[in-house]
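>>> Sequence first, then the predicted structure:
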Amino acid sequence: MNAVVIAVAIMLVLSLLRVHVVVSLIVGAVAGGLLAGMGIESTLAAFQKGLGGGATVALSYALLGAFAVAISKSGVANVLAEKVLNMIGQQEGKGTELVKWMLIMLLLVAAISSQNILPIHIAFIPLLVPPLLYVMGRMQLDRRLVACVLTFGLITPYMFLPVGFGGIFLKEILLANVAKGGVDVTGLSVMQAMMIPALGMLCGLLVAIFISYRKKRIYQTVDTGQVGSASNDYNPKSLLAAGVAVVVAFVAQLWLNSMIMGALLGFVVFSLAGVVRWKETEGLFTEGMKMMAMIGFIMIAASGFAEVMRETGHIQTLVDSSVSVIGDSKALGAILMLLVGLLITLGIGSSFSTVPIIAAIFVPLALQLGFSPLAIVCIVGTAGALGDAGSPASDSTLGPTAGLNMDGQHNHIWDTVVPTFIHYNLPLLAFGWAAAMLL
């Protein structure tokens, strides 16, 4: 049996059984290493070696948590929540429905913008989502729908639009690795190659909105003073400080290419403006880091898991075994390449890391099977994107959970991972395969 397949399966099964994701990743990594014959010492050494890869991201999220708490203390959260609540008022029916759609569009536009227009990735979630939890609770809006909306906005832009993070994924990673495999990509439209898979993502989003989660879901109302609640504890000075802090954080993140420095400088602005008193700084900072601790530890453990999978050498074996099964069948070849990409990304949690792994083998194979350059780009790109939604270790699922679970009423696996897996990976498989056969 392939060690990577077993390790990913163990990790997913344990996660679905509500074993904590960090524990699931560790157990899966150890099982995979032992099955590959690495031995317990080599497996643990590889796991520990990989932990450092997630440290930067984990620290970034911890500081973003502190920054989010500082923003909520400024009163911006309350103003935003109250504005939406005033729109709801005592209205029923169409009035509430209008606010619901405005809220969904707000989150969708913010998520899409975070990938291309203002490339800050998931940094906006702990700032924007928690203040709206009170409003979502009042409207009985199903948070699984919100998770699907956010994940769509975090993934679809980079796999279709070649700007921002999309420029990195589509041009610097996808096209570069396909060209390295011997395909002439000169003049090739990457948007044309990825259009049909992107339509699959859109279909999944529409199903989530209009079919799966259109009914109301009851949540416990957040008490005044807690995360996401609405209160009157704010003043113009604190709101101005919050605006300056957000601008400083975003500019620093873009200029220095560091979420760590962006969040830290934003927090300093709050301190200097007096919104956060100096004697409160330590406690507030600790509170914010606690809120984001889970996502940080999961990212660290995921890096260790990915390193063990690479050290086993069974990723290459998995790809090679798929090649031997395919034979001369283009239809079978396309679906197996997509499934291998799905499996690898589910375990590693990163589309950006999956493409270089699979392109080296899949590109020559696709050429041998007679796929066009456009179809090859589509296959490799879709195989890489598959599994980003629905992976317990992906920041595209961890980010939405971090915002939606601020009050402890949103489960990472059953309310984010499973819904996004069903609504995005299944359509991506179908539309990706169709695109490979048509292009």
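Good, I have the coordinates. Keep in mind the model is a prediction, meaning the values are calculated, not measured. Numbering: from 1, shown residues only.

>>> contacts and neighbour counts: CA atoms only from here.
Fine.

>>> chain center to the helix or strand containing residue 73, what's the gap?
Applying DSSP states H and E as the criterion places residue 73 in helix 55-74. Computed by Cα atoms, centre = their mean, to the nearest Å, the chain-centroid distance of helix 55-74 equals 17 Å.

>>> Identify all contacting residues around it.
77-78, 123, 126-127, 131, 227, 234, 238-239, 241-242, 259-260, 263-264, 266-267, 270, 275-276, 284-293, 295-297, 299-300 (Cα atoms under 8 Å, 6 or more residues apart in numbering).

>>> out of those residues, which are buried?
77-78, 123, 126-127, 131, 227, 234, 238-239, 241-242, 259-260, 263-264, 266-267, 270, 275-276, 284-285, 287-289, 291-293, 295-297, 299-300 (16 or more other Cα atoms under 10 Å).

>>> Just the ones of these in helices?
Judged by DSSP state H, the buried ones among the contacts of helix 55-74 include 77-78, 126-127, 238-239, 241-242, 259-260, 263-264, 266-267, 270, 284-285, 287-289, 291, 293, 295-297, 299-300 as members of helices.

>>> Number of residues surrounding the residue nearest to residue 418 when sequence neighbours are not counted?
In space, and not counting its chain neighbours, residue 418 is closest to residue 390: 6.0 Å by Cα to Cα, 6 or more residues apart in numbering. Neighbourhood size, residue 390 [other Cα atoms under 10 Å]: 27.

>>> tell me the contacts of residue 390?
346, 397, 416-422, 424-425.

>>> again, 7 Å this time
Contact analysis of residue 390 by Cα atoms under 7 Å, 6 or more residues apart in numbering lists 397, 417-418, 420-421.

>>> what about it, which SS state?
The three-state assignment at residue 390 reads coil, by DSSP: H, G, I helix; E, B strand; the rest coil.

>>> Quick check: it vs residue 343, distance?
Going from residue 390 to residue 343 by Cα to Cα, to the nearest Å gives 11 Å.

>>> let's bring in a second model and compare:
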Amino acid sequence: MLTNAVIISVIVMVALSLLRVNVLFAIIIAALTAGLVSGMNFSDSVSLMISGMGGQANTALSYILLGIFAVMIGLSGITQLLVNKMLKVFSGKKTALALSIAGIACLSQNVIPVHIAFIPILIPPLLGLFDRLKLDRRAVATALTFGLKAPYILIPAGFGLIFKGIIQDEMVSNNMSITLNEVNLAMLIPGAGMIVGLFIAIFISYRKERVSKPAGQQEFAELDMAEGITDEPSPAAWKTGHTFTVIAIVAALVVQLTSESLVLGALTGIIILFITKVVKFHDGDKVVQEGIGMMGMIAFVMLVASGYATVLKETGSVTELVEKTTGVVGNSPMLLAFFMLLLGLIITMGIGSSFGTIPILAALYVPLCAAAGLSPLATAALIGTAGALGDAGSPASDSTLGPTSGLNADGRHHHIWDTCVPTFLHYNIPLFIFGLIAAFVL
């Protein structure tokens, strides 16, 4: 089992990432490793990876356009008003600020289901405020990842309704009857683990003062000047351009929700800002370059991650891994639950998508849980938790790439050590423990 392509390639990806090899290179090398271990040659491995990259083409284009839209919103000046307001409200209140960001992130999954689209708009203008308050950016990263993950685990609305609907549909299709309400109930205990992880991160782990890069008073002054931050909120009048910017944001949201397309939503906002001359047409090259600079990396990582997932699926290594594990474990409910969650962690760390992992896990886990005598509620909890495990902490997941795209806008936040490692520790460990508890009590 230790020679399985999934295990070896995930170990390679994680090891390279921890050694600060760029995540793009780490994923490419991991994909090639998976292909070679499964018996393919370099040429076939590369071809399979490239063929699978199109699976995230829409997402990648969406992120690029959202980056351009975020830059245009910044040029409108409205973000300076926001920062000045937040400086006044949260002065000396680091914990309240971090919890507020977690709350805003939660809204992005259900009430206003824009997922990570809000991050490049909200977070970069606040970086100066974080450093002024000496708020550890790792606390902000864990707050953002909580808001991107916990709602789909706990709340049956927006992305949570989709996630739980997938669990129900896949369980039913594999001959285990369960209702959507029962799936909601089953995920409450694992979801409680996410809340515990958030509180540990904010109130214990990252409570101390920390600036991402040591800075003297002169550097702070330069940063404040660049961000429009002063010790006292500077007076700024509301202008017509700000009104048009709000209209553009609302229009982009409405179009996205009605068309279910981030591309169309972002294009709508961009067009409105150009037509209303909030941003001049001759600044088009500037905003495109800065937008790609902000979100281009995450877009390419998502493309390569899609290719990596295709390699893992097409080689049959995922199915082989599960079959070998269950052959060793047998029908012991305790051992079965433990290894099911461990496999979910490994698979999702590689694929980077909890939603995309559920169909793979359900087809293999439902018969095993039934044979071990586990209830439908316990089975749902195990499948949902196994799918969610690894989403936090995976270098290829948008739950980590999204927070990094905002927090690293000034080049002072490391994707692996400042986002992936903290979110892995604070969410995967509680999810694993609470997932086991759910399997035993339900």
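Sure thing, it's come through. This structure is a prediction, so every number in the text was calculated from the model and none was measured.

>>> circling back to that earlier point, please pull up the equivalent of the residue nearest to residue 418 of the first structure in the second structure.
In the second structure, the residue matched to residue 390 of the first structure (TM-score structural alignment) is residue 393.

>>> can you name the residues of the second structure that the helix holding residue 73 of the first structure overlays?
Under the criterion TM-score structural alignment, helix 55-74 of the first structure matches residues 57-76.

>>> how many other residues sit next to the closest residue in space to residue 119 of the second structure that isn't next to it in sequence?
Counting by Cα to Cα, 6+ apart, residue 119 of the second structure lies nearest to residue 406, which is 5.7 Å off, once chain neighbours are set aside. Neighbour count of residue 406 of the second structure, defined by other Cα under 10 Å: 26.

>>> How about residue 438 of the first structure?
By the criterion of other Cα under 10 Å, residue 438 of the first structure has 12 neighbours.

>>> Counterpart of it over in the second structure?
Residue 438 of the first structure maps onto residue 441 in the second structure, with residues paired by TM-score structural alignment.

>>> Now do the SS call for residue 390 of the second structure.
Reduced to three states by three-state DSSP, residue 390 of the second structure is coil.

>>> Grab the nearest non-local neighbour of residue 289 of the first structure.
residue 62 (4.5 Å).

>>> any idea which element the residue minimising distance to the centre of the second structure lies in?
Centroid-nearest residue in the second structure, with Cα atoms, centre = their mean: residue 399, separated by 0.7 Å. In this structure, residue 399 of the second structure is located in helix 398-407 according to DSSP H and E.

>>> buried stuff in that helix?
Under the neighbour-count criterion of 16+ other Cα under 10 Å, helix 398-407 of the second structure has 398-407 buried.

>>> Could you look up the next helix or strand downstream of it?
Using DSSP H and E, the helix or strand that follows helix 398-407 of the second structure towards the C-terminus is helix 421-423.

>>> average offset between that following helix and the first structure?
Overlaying the first structure shows helix 421-423 of the second structure at a mean distance of 0.2 Å from the equivalent residues (mean Cα distance after the TM-score superposition for the first structure).

>>> and the match of residue 438 of the first structure, what does it touch?
Residue 441 of the second structure touches nothing, counting by Cα under 7 Å, 6+ apart.

>>> now it: how far from residue 363 of the second structure?
Computed as Cα to Cα, the residue 441 of the second structure to residue 363 of the second structure distance reads 23 Å.

>>> how many neighbours does the aligned partner of residue 273 of the first structure in the second structure have?
Residue pairing (TM-score structural alignment): residue 273 of the first structure is matched to residue 276 of the second structure. Number of residues near residue 276 of the second structure (other Cα under 10 Å) recorded here: 14.

>>> and if you look at residue 54 of the second structure?
Considering only other Cα under 10 Å, residue 54 of the second structure is surrounded by 16 other residues.

>>> got the contact list for the residue nearest to it when sequence neighbours are not counted?
With sequence-adjacent residues excluded and distances taken as Cα to Cα, 6+ apart, residue 54 of the second structure is closest to residue 303, at 6.9 Å. Residue 303 of the second structure makes contact with 53-54, 56-57, 60, according to Cα under 7 Å, 6+ apart.

>>> Just the buried residues of those residues.
Using 16+ other Cα under 10 Å as the threshold, 53-54, 56, 60 are the buried ones among those.

>>> right, and out of those residues, which lies closest to residue 131 of the second structure?
When those are ranked by distance to residue 131 of the second structure (Cα to Cα), residue 60 comes first, at 30.0 Å.

>>> Quick check: that closest one vs residue 38 of the second structure, distance?
28 Å.

>>> can you check residue 347 of the second structure too?
Plainly put, residue 347 of the second structure is 16 Å away from residue 38 of the second structure if you go by Cα to Cα.

>>> do the same with residue 251 of the second structure
For residue 251 of the second structure, the distance to residue 38 of the second structure (Cα to Cα) stands at 48 Å.

>>> Same check on residue 330 of the second structure?
For residue 330 of the second structure, the distance to residue 38 of the second structure - Cα to Cα - is 25 Å.

>>> Who has more neighbours out of these two?
A count of neighbours by other Cα under 10 Å puts residue 38 above the other of residue 330 of the second structure and residue 38, at 19 against 13.

>>> Excluding covalently adjacent residues, which one is nearest to that one?
residue 5 (5.9 Å).

>>> Burial check on the one you found, number of neighbours?
Residues near residue 5 of the second structure, counting by other Cα under 10 Å: 27.

>>> what do you get for residue 236 of the first structure?
11.

>>> any idea how far residue 130 of the first structure is from it?
In terms of Cα to Cα, residue 236 of the first structure sits 21 Å off from residue 130 of the first structure.

>>> What of residue 191 of the first structure?
When residue 191 of the first structure is compared with residue 130 of the first structure (using Cα to Cα), they lie 34 Å apart.

>>> Between those two, which has more neighbouring residues?
It is residue 130, of residue 191 of the first structure and residue 130, that has more neighbours when counted by other Cα under 10 Å, with 26 against 16.

>>> Just tell me what the more buried one corresponds to in the second structure.
Aligned partner of residue 130 of the first structure by TM-score structural alignment: residue 124.

>>> For its match, give me its contacts.
406-407, 409.

>>> With residue 107 of the first structure instead?
Contacts of residue 107 of the first structure (Cα under 7 Å, 6+ apart): residue 150.
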